[in-house]
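Enquirer: Take this sequence and fold it.
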Amino acid sequence: MSQARPHVLVVDAEQRIRDRLADELREGGFDVTCADTGLAAIELVKARRFDLAVADVRAPGMGGPETVAALKALSPDLEILVGATRSSAQAAVECMKSGAYDILEKPYDIEDMKRRLGAAMLRTHLDAIAAVHQASTALVASLARDDFPERAVDLAAKVVYTSAAALSLALDQGAALYQAASGVAVSPALVARLAAQAEGAPAPVRLSADEAPELLCTAEGDRFGAAIAAPLRLGERAFGGLVVLRDERLPAFTSQEEQAIGIFAIELALALHGHAAPRARGPRAA
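Expert: Now for the predicted structure:
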């Protein structure tokens, strides 16, 4: 079980610069993956999701503006900071037009870079809050519906990437389980086991197949690569959990997704307060 660290993609042709940024940013609380060309960065973003990127405007193999545009097309939520010398200022401006978040002057000031990365993460966090707010408004409007818990799961799916393998809500009223699945169906036993991991936790709990393989494997042999279990609680009382599972072939959860899930779980707990859940029934595939 682990807490999310923002994952940064560093793109630079110089090994020395990549190594320095990787070391400094890891010490600053970031996970770091490096690429030496724009094309290599694109392949990495195709394989997994990143929270942030720092890309040299003159990385070989692809122009800076083209690299930024390609990365944003693959991952619209990715915030990209472009590194540029004064002599490449015009190219940096073109990168901004292509969707870059900010420009960093080279040679890099590491402390300034960390502050800028923090500001970029704050913006993505605020974007996540906006998405959750929209879903929460719909939650309140759905309180009178008999299928409210199922509706809540459907709304939760809107605040995380749709590549989530399964998204389930476990409530303790009559052992009810409500499930919205994309891909495989998940057994109630597995969801209940994962929801139990969030009991007593003040925030969502992240689980990975590397750290807890026994928790992410079903009796039928289905395996998942990662899960986030968010507690549903009012004060000290926990009454369920929101579980998001991701297929082992899909990218890991980003910190933005974990934040969004945690915020939505709080809103969901508040919405469920005083709402009588319908009689328990079996899981429902979306």
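Enquirer: Please make it C-alpha for all contacts and neighbour counts, starting now.
Expert: Fine.
Enquirer: which residue ends up closest to the midpoint of this structure in space?
Expert: Nearest to the mean C-alpha position of the chain, by Cα atoms, centre = their mean, lies Glu257 at 2.5 Å.
Enquirer: Do I have it right that it meets Lys158?
Expert: No. Between Glu257 and Lys158 there is no contact under Cα atoms under 8 Å: 10.8 Å.
Enquirer: Let's verify the residue of the chain positioned farthest from its centre: helix, strand, or coil?
Expert: Ranked by distance from the centre of the chain (Cα atoms, centre = their mean), the top residue is Ser87, with 36.2 Å. Per DSSP: H, G, I helix; E, B strand; the rest coil, the secondary structure class of Ser87 is helix.
Enquirer: next one: Leu81
Expert: Recorded secondary structure, Leu81: strand (three-state DSSP).
Enquirer: residues touching it, list them.
Expert: Leu52, Ala53, Val54, Ala55, Ala100, Tyr101, Asp102, Ile103, Leu104, Leu117 (Cα atoms under 8 Å, 6 or more residues apart in numbering).
Enquirer: Make sure Asp77 is indeed in a helix.
Expert: No. Asp77 is assigned coil when assessed by three-state DSSP, not a helix.
Enquirer: thought it was touching Thr124?
Expert: Yes. The pair Asp77 / Thr124 is scored as a contact, 7.2 Å apart, by Cα under 8 Å.
Enquirer: Following up with a second sequence; could you model it the same way so I can compare the two?
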Amino acid sequence: MEMSPMVHSPEASAEEPARPWETSAGGLPASRGSSSLPRRSVQELTPGGGISVLVIDDEPDMREMLAFSLPSNEFEVVTADGGRAAVEVLGTRRFDVAITDLKMPGMNGVETVAALRELDPDMEVIVATGYASLETALACMKHGAYDYIRKPYDIAELRHLILRAVEKRRLRSLVPLYEVSCALLSLRTRSEVLAHLGELALDLVPHQAFRLLLPEPGTDELSIVASTDGLEVPAGALRELARRSIQGQEPVCGVNSSRDWPFSPVDRVGSALAYSLQVGDAPAGSLILLRGVGQPVFSVSELQRGSLFAAQLALALETARLNGELEARVKDLEATREELVKAEKLATVGRLAAGVTHELSNPLAFTKASLQALTSYSQDVKSLWTTAREVAEALSGREEPGLAELAKKLLTAAGQETEYSIRDAEEAAGDAMEGMRRVEALLTELRALSGGGPIAPTERMDLVPLLTAWMREDLLTRPLQVEATAPVFAKVGRNDLESSLARILAFLCEATPSKSGVRPGPLIIRAGYENGRPVVQIEDPLLGLSEARRAEIFDPHIQVDSRSGQTMRLNFGLALAWRLLRRMGADLKVSPGASGGSAFRLVLPAAE
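Expert: Coordinates of the predicted model:
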């Protein structure tokens, strides 16, 4: 059995093909390859190398003649002395075209065609015959042969027939390539590309395993994307193959027997094919396909299909990266829009608050002064009433008629009805002063909301003691759970920060009231750093907020007064907390919690 490639004579070339041998008397019509010859050159069909041809014939002279006659600069010829030998050769490598004799001992041409097509459905098979009938040749084609040719060979006709077969194979491979390209480019995210990469590559280039190496952000190092095939392959060998393909900007094919095989002493990998992933002039990683020992090495046509797939993969990864950046920018724009809408809402409320504050300040001052005077008067009247009662009681014991009469009048004037009136006036004055204090508090909030309130001076402070103080004092209707492993320093206005945190905690306590006397679970407060800035996150596992509710949560709103359960009151709590935090350079957002519920996230200015 002969399987080694033949060395061709330099005299035989594409420009001067060998003359045809004697004409056969087999009586077969001319093959279809003799008409409408292809116009593509070998370089156009196989830009990555020559066409590989497996010649199968039991006659040594015929094998040597074909190996000598087919131009060596266009064709790589390997010979086999029969069908069984061809099957053995095909178990170690792949070919673009096979030329098999029809009448051979052991395994005839029909059986050989069927066996070769079963081993490699992509390989085209040309049947050569000088003795069999048309029916026998057509039977070979029925089993998958591309065409037949008469013996002795017309080398020019054979050459064009091989080119036609390769052209057909190339065109046939464009269909799955197109389908794979469409599938790749339809994937929008990197995770989707990585999830479907193996099956898409397998559709074009059969392989046992693959590895994808992508550059680490900001470095020249290549990281190996995790694989689920369970095949342990040395990372150093993968990076070496990737380096060769990237530096040469062309595919690198290695086999276990080569001197520069990087996978030694690993004996389970038989061949590897590495592609450079290019985006413009910049390398974007490497794709490596692997086959095990005993499997055929990668053929030239597989190398070419893989090159096209690698180009599509690089484009898909770049598209996914751009999609990711675009989605991130869209999210940033949406967040910015929400912030602007929120700021505009609060600015409108602030302008209204400034106007209301201005209009109410002077009348409130006069009313407060009058109420203070009324309170003082009621106290004076009460003192006068008490004195009159005491004088009347003292005069009623005298014997003089005039004094007794005077005592009687005093007792009448300072009687029980007068006492009730004085008490009612005193309570009314107290209620009025309490209402006045509530109005003053409301005006203070309006003034702060409008930006007209005083700005608290900033200081460097540790946030952890402030948070744990609330936990220890147990001032809220819900317990607190503070998680902080070290001090967290921020530069903030203490009063504004305390007021903002108190408003957030009060909102969370009111939003999830206790049921049937059972105290709800704790609010979880986590303090730490993120990107160099102090962060406080208050998470409520019980509070679920819809997206629409989260969007309007910082708007001022009217709610039922929880203390009375009947009256309505204006709630500036979270709106004012947002305003106070923003003016000290902090940010406040609400988002779904990591374990369910909702989380309020405060990003504070860093301490110097």
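Enquirer: Over in the second structure, tell me which residue corresponds to the residue nearest to the centre of the first structure.
Expert: Mapped onto the second structure by TM-score structural alignment, Glu257 of the first structure lines up with Glu302.
Enquirer: Just give the closest residue to that match, not the sequence neighbours.
Expert: In space, and not counting its chain neighbours, Glu302 of the second structure is closest to Val205: 5.7 Å by Cα to Cα, 6 or more residues apart in numbering.
Enquirer: where do the helices sit along the stretch 201-350 of the second structure?
Expert: 235-248, 300-395 (DSSP state H, counting those that start in this stretch).
Enquirer: So which of Asp77 and Thr124 of the first structure has more stuff around it?
Expert: More neighbours surround Thr124 than the other of Asp77 of the first structure and Thr124, with 21 against 17 (other Cα atoms under 10 Å).
Enquirer: hmm, back to that, which among the contacts of Leu81 of the first structure gets closest to Ala13 of the first structure?
Expert: Nearest to Ala13 of the first structure out of the contacts of Leu81 of the first structure is Ala55 (Cα to Cα; 9.7 Å).
Enquirer: did I read that right, the closest one in a strand?
Expert: Yes. When classified by three-state DSSP, Ala55 of the first structure is found to be part of a strand.
Enquirer: correct me, but it touches Ala92?
Expert: No. Look at Ala55 of the first structure against Ala92 with Cα under 8 Å: they stay out of range, at 10.5 Å.
Enquirer: Touching both of the two, which residues are there?
Expert: Counting by Cα under 8 Å, 6+ apart, the residues touching both Ala55 of the first structure and Ala92 are Gly64, Val82, Gly83.
Enquirer: buried subset of those?
Expert: Buried residues within those, counting neighbours by 16 or more other Cα atoms under 10 Å: Gly64, Val82, Gly83.
Enquirer: Aligned to the second one, what sits in the second structure?
Expert: Pointing back at Val82 of the first structure there. In the second structure, Val82 of the first structure lands on Val127 (TM-score structural alignment).
Enquirer: Please verify my assumption that that match contacts Lys103.
Expert: No. Counting by Cα under 8 Å, Val127 of the second structure stays clear of Lys103, with 9.9 Å between them.
Enquirer: any common contacting residues for the two?
Expert: Joint contacts of Val127 of the second structure and Lys103 (Cα under 8 Å, 6+ apart) are Gly109.
Enquirer: Could you give the number of residues near the closest residue to Arg503 of the second structure other than its chain neighbours?
Expert: Computed as Cα to Cα, 6+ apart, the closest residue to Arg503 of the second structure that is not its neighbour in sequence is Gly573, at 5.4 Å. For Gly573 of the second structure, the tally of surrounding residues (other Cα under 10 Å) stands at 20.
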